[in-house]
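Colleague: no sequence on this one, just coordinates:
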């Protein structure tokens, strides 16, 4: 996870005025400490100004600004949450067929006192990690590794927790030759009938089959500034308008934010982030994620397996179904005076 010093060195255009105020607050605080000067009045005034600007900026974000926050270089990745939320994580490597894909980490862990099976998508932080994780785009062996761990969870009656953050599955020729589509489809099929509780959380990006391959469950949540979509806004704009620069327009049309997903019935819950995004206070975000996961597992533990599977089936069969009201039957017009019936 990026440290606090990094936070001062990166900002999107809509974050820059806030960081400039915070830098001024920091300089005044250091000056007050070094010179034993009372600058509390000026500092408090700047802090109030910063808080107002934070509220004004982040309470009125556009869809594309949320997409950018989901990709923020300092935003916590799933493995950061694994370290902050879970204990005793033991990673289990490989798919037993081809290799070990570093874009997906899977293994055993504890949430509070409960043993769980974890699947977390990985993007990497520095260049070496990003290349090893293929920039967060899983290969077929990554999905087969996840599938093997899902079946292991079922064998030992362990709840499954999946943390999603991917721009999509690897689109390379080699991935297709090794059965990318089949690997994703097999995971979806298996998760639909897996006889253990499954909780899914999109922590950043949730794009296309890359997310679907580990995204079938009994409870589904998104962090407030995450997004979930069939394609990136840039990809959509390039296909529809031959212009990737229209990504903001595409993001609005695609209805891909957490709020859009909640209104469409795709997800159950939005996990709120600190004002300014998860990267401004990862610990608070992790605490809220932990509370959500603990509550979900406590609830799902009480549901018999057969009922759990039936609910899951109904949930996914109902996605994308819209009922339009039938038009009201119109009364037949009265026959004209003097007209014969049937004329």
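Modeller: Yes, it's here. Just so it is clear, the model here is predicted, and its values are computed rather than measured.
Colleague: switch to C-alpha atoms for all contacts and neighbour counts from now on
Modeller: OK.
Colleague: Quick check: buried residues in stretch 69-88?
Modeller: By neighbour count with 16 or more other C-alpha atoms under 10 Å, stretch 69-88 contains the buried residues 69-82, 84-86.
Colleague: Restricted to helices, list those residues.
Modeller: 69, 70, 78, 79, 80, 81, 82, 84, 85 (DSSP state H).
Colleague: Please dump these into TSV; it should also carry distance to residue 125 for every row.
Modeller: Formatted as TSV, the entries for those read as follows, by distance: C-alpha to C-alpha, whole Å:
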residue	distance to residue 125
69	16
70	15
78	12
79	11
80	11
81	14
82	15
84	17
85	19
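Colleague: also this one, for the comparison:
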């Protein structure tokens, strides 16, 4: 049985929940022993502790620091791209290879169908996203979600295929960054990402990008140019990770928390800065606490956004997409 991952700021809550579980076991025992007085007293104690747990939980997750949100975004139990694909869509057909060099397992993609019978919506879409592993073996297979040039070239090939058949594109971003190895540089990492930026800006079909976990640097923006940029509540999106920022500015990783504050990389920060367009709510405690609820919320939002975008012409989409990104980073000096 896998050990539950508990983050530092969650420990007080977990300790109370463990105590609550112990009291519930005791309650069952006293109920079996037909000890009415003790059962009633224990029930009142459990009720009071449940209220305390709910209050503490709400307080912790409502007031997370930026660094704590980074930790939550990296939680190993958090849903990844394939998890969302299978919860949101069906008939997923994975397409592989960049037709030049290799099939990068850090980026997956293919056609899938998103449906909502009650809303009368059914649409085939191209879904592309970073994929991490759950253990050492699968992380090595997926290269920890760090794509190489062939991954971005595969993504572009699939986007062009979607454009050919006039199908919307959804990208799911979750990466600590593009792979920094020398072999990736030799095969043109920078060129592959730059070409994706140029080509995605001009696509004549709707493009929706969703940051589901980590959104670091060029590794994220390489599949992140879209008409609508959505971001899960506890994800982060930045030009650099807090640790790398700390090592550059302070020559040490010890200042990662200060770096996270300075980078302003949370969903709330980025919607204020107009970098993203919409925040996707998560259950209390993070997406991993209730993946199905998170996926259901994301699906509803995606359908809503797709219905709006699909009514627009290809030329209108590409022109407004270019204007959208050109306007980012504007500032005035007083």
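Modeller: Received it, and whenever you're ready, just let me know what you need. As the structure is a computational prediction, the values presented were derived from the model and not from experiment.
Colleague: related to what we said a few turns ago, list just the nearest of the ones in helices among the buried residues of stretch 69-88 of the first structure to residue 99 of the first structure.
Modeller: Ranked by distance to residue 99 of the first structure (C-alpha to C-alpha), those are led by residue 79 at 20.2 Å.
Colleague: The closest one corresponds to which position in the second structure?
Modeller: Across the two structures, residue 79 of the first structure finds its equivalent in residue 82 of the second structure, going by TM-score structural alignment.
Colleague: equivalent range in the second structure for stretch 15-22 of the first structure?
Modeller: Counting by TM-score structural alignment, stretch 15-22 of the first structure corresponds to 10-17 in the second structure.
Colleague: Distance from the matching stretch to the middle of the chain?
Modeller: Centroid separation between stretch 10-17 of the second structure and its chain, computed with C-alpha atoms, centre = their mean, to the nearest Å, is 25 Å.
Colleague: Nearest residue to whatever residue of the second structure lines up with residue 40 of the first structure in space, please, no chain neighbours.
Modeller: Structural correspondence for residue 40 of the first structure with respect to the second structure (TM-score structural alignment): residue 43. Taking C-alpha to C-alpha, 6 or more residues apart in numbering, and ignoring the residues beside it in sequence, residue 43 of the second structure has residue 27 as its nearest neighbour in space, at 7.1 Å.
Colleague: ok, that neighbour - contacts?
Modeller: Counting by C-alpha atoms under 8 Å, 6 or more residues apart in numbering, residue 27 of the second structure touches 39, 42, 43.
Colleague: corresponding residues in the first structure for stretch 99-110 of the second structure?
Modeller: Aligning stretch 99-110 of the second structure against the first structure (TM-score structural alignment) gives residues 96-107.
Colleague: residue ranges for the helices of the stretch 101-250 of the second structure, please.
Modeller: Under the criterion DSSP state H, counting those that start in this stretch, the stretch 101-250 of the second structure contains helices at 136-142, 149-164, 182-186, 189-201, 217-221, 242-249.
Colleague: Dump those helices into JSON lines; add distance to residue 96 of the second structure and mean neighbour count as well.
Modeller: Formatted as JSON lines, the entries for those read as follows, by distance: least, C-alpha to C-alpha, whole Å; neighbours: other C-alpha atoms under 10 Å:
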{"stretch": "helix 136-142", "distance to residue 96 of the second structure": "14", "mean neighbour count": "15"}
{"stretch": "helix 149-164", "distance to residue 96 of the second structure": "7", "mean neighbour count": "23"}
{"stretch": "helix 182-186", "distance to residue 96 of the second structure": "19", "mean neighbour count": "12"}
{"stretch": "helix 189-201", "distance to residue 96 of the second structure": "17", "mean neighbour count": "19"}
{"stretch": "helix 217-221", "distance to residue 96 of the second structure": "19", "mean neighbour count": "23"}
{"stretch": "helix 242-249", "distance to residue 96 of the second structure": "32", "mean neighbour count": "17"}
